[in-house]
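In: predicted structure and sequence below. I'll ask about it afterward.
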Amino acid sequence: MTWRPTLEAATAAVATALYGDRVPVLTGLTAARMHRALPRAIGVGYVAVPTRRRALRLADRESEVRFVTRAVAELDAIAMTTELGQVLVTTPEQTVLDLARADPRAEDLDAQEVIDALWPECDPAALEEIAGRQRMRATYRRVVANR
C-alpha cells in the first residue's frame, strides 16, 4: 500500500498550490477534523478561499475538495500542523459559528455533533466578538440558547 496524506492535508496542499501560502483556511467539518471534534473521516475537504472555484476530485481517492468563498483575512484562524506542513484552520469558535450558520436548525447530525464536541473548547468572549465582527449575531444567539 502506498502512503497518502490525510484528506485534510491534501485539501490544504491543493488550496495552497492554487492560492498561495497562508491564504486558504480549512473550515467547516474539515476544521472540525483538525480539532479532533469529528472522529470519523468524511469524503469532502472544505477550504475557505478568496475567490469562487469549482470543487476538485482527488485522483488518489474517492474524495473531493470543496472551495468556500469567504473573506479569508477576516476569519478567526490558527496555524496547525499536518503531515505536509502548516495550514490555517478556523478556530473552534469560528468553526462552531460557521457550522451553526450553515445548518441553522442543526439538522445535520455531523454539524450538531461537532458543535457539541467543540463547545467546551470555545471562549464565550471570543464567540461573541467573532459573531459581532462577522454579522453572525443571530447565529451566536441561537448557538448560546441551545446550550
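Out: Happy to help now that I have it.

In: could you use CA atoms for every contact and neighbour count after this?
Out: Fine.

In: select the longest helix from this protein.
Out: Criterion DSSP state H: the longest helix present in the chain is helix 7-19.

In: from the contact counts, what lies against that one?
Out: strand 25-26, helix 28-34, strand 44-49 (3 or more Cα pairs under 8 Å, 6 or more residues apart in numbering; DSSP states H and E).

In: same thing but 10 Å
Out: In terms of contacts (3 or more Cα pairs under 10 Å, 6 or more residues apart in numbering; DSSP states H and E), helix 7-19 is packed against strand 25-26, helix 28-34, strand 44-49, strand 64-69, strand 77-82, strand 85-90.

In: before we go on, here's another structure to hold up against the first:
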Amino acid sequence: MALGVGQADYGVSSAALMGTSAAYIHGAVSRRLAVAVLAIPKQRPPMPTADARIVFVKRDVTKLDVERTETELGTGWATTIEQTALDLATRPTLGGIDEPNAYEAIRALMLRADWPLLEDLATTQHRPRALATIVALTGRKSDA
C-alpha cells in the first residue's frame, strides 16, 4: 500500500520501498511490519493507515540503487540488497524494529550482497560509518 501512495502522490519513478520494507521484499525480515518505509522526493509526516503507518523519508530515488519489484498492488521500486543494508546500518530503528533485529537483517542481506557494489555505494553516498557497521557485523574486511 505504501508504494501505491508514494506513486500516486509523486509518480512511479519518485517512490521506492526502503529500509525494513525493502528488507522484507528481499526476505531479510521474516514478517510484515506495522510500519512501511518509503523514499519520496519531499519531506512528509508519517501517514497512518487502517492497519499500519507509512514513514516517508526524503530521498532522491534517482540517486539510490533501486530495482523493480512486484508487490500485491503492482510493480514499483525497492532499494537493492546493498542499498537496503546501507540504509538499515544508517538508521536501524527506522521502520519499527530494534537494533538487534535490524543487524540480523543486515547479516542476512549481506549473504547475497555484491561487496564491491556496497563499497561503491557507501563511497558515493558518503556513508563510511554505515559501511563500518556492516563490516563489523559481518566480520568481513572492506577494500574501501
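Out: Thanks, I have the structure now. Worth saying up front: this structure is predicted, and the values here are computed from it rather than measured.

In: before we move on, the earlier item: how about the longest helix of structure 1: buried residues?
Out: L7, E8, A9, A10, T11, A12, A13, V14, A15, T16 (16 or more other Cα atoms under 10 Å).

In: picking up where we left off before, and the helices and strands packed on helix 7-19 of structure 1, which is most packed in?
Out: strand 25-26 (a mean of 31; mean count of other Cα atoms under 10 Å).

In: neighbouring contacts of that strand?
Out: Strand 25-26 of structure 1 has contacts (Cα atoms under 10 Å, 6 or more residues apart in numbering) with 8-9, 11-12, 15-16, 31-34, 45-50, 67-68, 70, 72-73, 75-80, 87-91, 95.

In: now it: which residue numbers in structure 2?
Out: Mapped onto structure 2 using TM-score structural alignment, strand 25-26 of structure 1 spans residues 16-17.

In: list the contacts for the residue nearest the centre of structure 1?
Out: Residue closest to the average C-alpha location in structure 1 (Cα atoms, centre = their mean): T27, at 1.5 Å. By Cα under 10 Å, 6+ apart, the residues touching T27 of structure 1 are 33-34, 45-49, 67-68, 75, 77, 88-92, 94-95, 98-99.

In: also A89 of structure 2?
Out: So, once contact is read as Cα under 10 Å, 6+ apart, A89 of structure 2 ends up touching 19, 83, 99, 102-103, 105-106, 127, 129-134, 137.

In: show me how far the longest helix of structure 1 is from its chain's centre.
Out: Taking Cα atoms, centre = their mean, to the nearest Å, the mean C-alpha location of helix 7-19 of structure 1 is offset from the chain mean by 13 Å.

In: if anything else comes up later, I'll come back, but that's it for now.
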